[in-house]
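Enquirer: coords please:
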Amino acid sequence: MSPGGEAGNSDERLHNVAAWREAPFYTEAERAALALAEAATRLQDGAPGVTDEIWQEVNAHFTEEQIGALDLEIALTNFFNRINRTIKEPAGKTWD
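Expert: Below you'll find the model as predicted:
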C-alpha cells in the first residue's frame, strides 16, 4: 500500500491537492478547510485573507473545536514553512 493510502488518502488525492478547486476528489468540508488554509497562508500577494464567505463555509462544516484545531494546524504549518525558508531547508526533508 502507498504511504498516502495508509493514512486514508489516495496518492491521487495527495498529488492533486494543489488543484483542489478543480479536482473531483475533495468533499465540501475538505474544500472549506483548504480554502481557509489558503486564505490564511497567502500574505504577500495582496490576497484578501479569510473572507466572510470562507469563514461561513468553514462554520457550516466544522464545530468550534474543529475550527480551532484547523487554525492551529494551519499556523503550525505556516511556522515550519517560514522556518524552512529561513534556513533554506527543502520541504519534505526530515530534520536530523
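Enquirer: rest of the way, CA atoms for contacts and neighbours
Expert: Will do.
Enquirer: tell me which residues in the longest helix along the chain are buried?
Expert: Longest helix in the chain by number of residues, with DSSP state H as the criterion: helix 64-86. Buried residues in helix 64-86, counted by 16 or more other CA atoms under 10 Å: 67, 70, 71, 74, 78.
Enquirer: likewise stretch 5-18?
Expert: residue 13.
Enquirer: One more: stretch 37-53?
Expert: 37, 39, 40, 41, 50.
Enquirer: I'd like to know which of the buried residues of helix 64-86 is nearest to residue 61.
Expert: Distance to residue 61, by CA to CA, is smallest for residue 67 among these, at 9.2 Å.
Enquirer: Residues contacting the longest helix of the chain, please?
Expert: 33, 37, 40, 41, 58, 59, 90, 91 (CA atoms under 8 Å, 6 or more residues apart in numbering).
Enquirer: and the residues you listed as TSV, adding secondary structure and distance to residue 18?
Expert: Output for the contacts of helix 64-86, formatted as TSV (DSSP: H, G, I helix; E, B strand; the rest coil; distance: CA to CA, whole Å):
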residue	secondary structure	distance to residue 18
33	helix	13
37	helix	12
40	helix	15
41	helix	14
58	helix	19
59	helix	23
90	coil	18
91	coil	15
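Enquirer: Another sequence for comparison is provided below:
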Amino acid sequence: MERIKNNEVPQGLMAALRGVQDYIDQCGLNHNLLELMNIRISQINGCAYCLDMHSKKAMHSGETVQRLISVSAWREAPYYTPEERAVLEFAELLTRMEEGSDIDHAHHELLKYYTKSEIANFTVAVAQMNSWNRIVKSTGIVAGSYTLTR
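Expert: So this is what the prediction gives:
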C-alpha cells in the first residue's frame, strides 16, 4: 500500500498546522529550550526526520553537541537547568501518556519557573511536535533531507 505523500496532505490542514507552529514560534517561549524539547519528543516517537531538523536548528542557535547527544539521558546529565528539566519531564509525560504518570507533580515543577500561560503554550508545543512526528512518519519524509533556510 502506498503512503500519502507529504504534498498530498490537504493544504488547509497544513495551513492550520503551520498557523499553530507560527503561534508557538512567536509566543515568547525560549527557542533553544523548545528545540531540546522537540528533540526529546522526536526521540521518544522515533522520528528521524524531526530529529535531524531540530538538531540542525539547535546547533545553528548555538546549542552544544554535548547537550544534544545527552538529551535522551537528561535526568543523569548535570548540564540541564532545573527549568529545562521541568519542561523535558512534562514533554515526556504528555508524549507517552502512560497510565499512572504524575502530571500533577510535573505541573507543580513547571509552576516554579513558568506562568500558567507559558505552561499552556508548552502544552500546545508538545502536542504540535507530536502531531508533526506522526505526520512525518506517516508520509515517510526521508531523514537527512532538512536544510536550514535562514
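Enquirer: tm score of chain vs chain?
Expert: After superposition, the two chains reach a TM-score of 0.78 (TM-score structural alignment, normalised by the length of structure 1), with 92 aligned residues with a CA RMSD of 2.5 Å.
Enquirer: Among the buried residues of helix 64-86 of structure 1, find me the one that's closest to residue 46 of structure 1.
Expert: When the buried residues of helix 64-86 of structure 1 are ranked by distance to residue 46 of structure 1 (CA to CA), residue 78 comes first, at 17.1 Å.
Enquirer: what's the spacing between the counterpart of the closest one in structure 2 and residue 82 of structure 2?
Expert: The alignment partner of residue 78 of structure 1 in structure 2, by TM-score structural alignment, is residue 130. Shown here: residue 130 of structure 2 relative to residue 82 of structure 2, a distance of 23 Å by CA to CA, to the nearest Å.
Enquirer: cool, and residue 34 of structure 2?
Expert: 15 Å.
Enquirer: okay, those two: which has more neighbours?
Expert: The neighbour comparison of residue 34 of structure 2 against residue 82 (other CA atoms under 10 Å) goes to residue 34, with 22 against 13.
Enquirer: And the more buried one, how far from residue 84 of structure 2?
Expert: According to CA to CA, residue 34 of structure 2 stands 9 Å off from residue 84 of structure 2.
Enquirer: cool, residue 127 of structure 2 as well?
Expert: From residue 127 of structure 2 to residue 84 of structure 2 the distance is 18 Å (CA to CA).
Enquirer: Check residue 39 of structure 2 too.
Expert: 13 Å.
Enquirer: Looking at these two, which is more packed in?
Expert: Ranked by neighbour count (other CA under 10 Å), residue 39 of structure 2 and residue 84 place residue 39 first, with 27 against 19.
Enquirer: For the more buried one, which non-adjacent residue is spatially closest?
Expert: Nearest residue to residue 39 of structure 2, sequence neighbours excluded (CA to CA, 6 or more residues apart in numbering): residue 51, at 5.5 Å.
Enquirer: what about that neighbour, how many neighbours?
Expert: As a burial measure, residue 51 of structure 2 scores 22 neighbours (other CA under 10 Å).
Enquirer: residues in contact with it?
Expert: Applying CA under 8 Å, 6+ apart to residue 51 of structure 2 gives the contacts 38, 39, 42, 43.
Enquirer: What is the equivalent residue in structure 1 for the first one?
Expert: Using TM-score structural alignment, residue 38 of structure 2 lacks an equivalent in structure 1.
Enquirer: surely residue 38 of structure 2 meets residue 54?
Expert: Yes - counting by CA atoms under 8 Å, residue 38 of structure 2 touches residue 54, with 6.7 Å between them.
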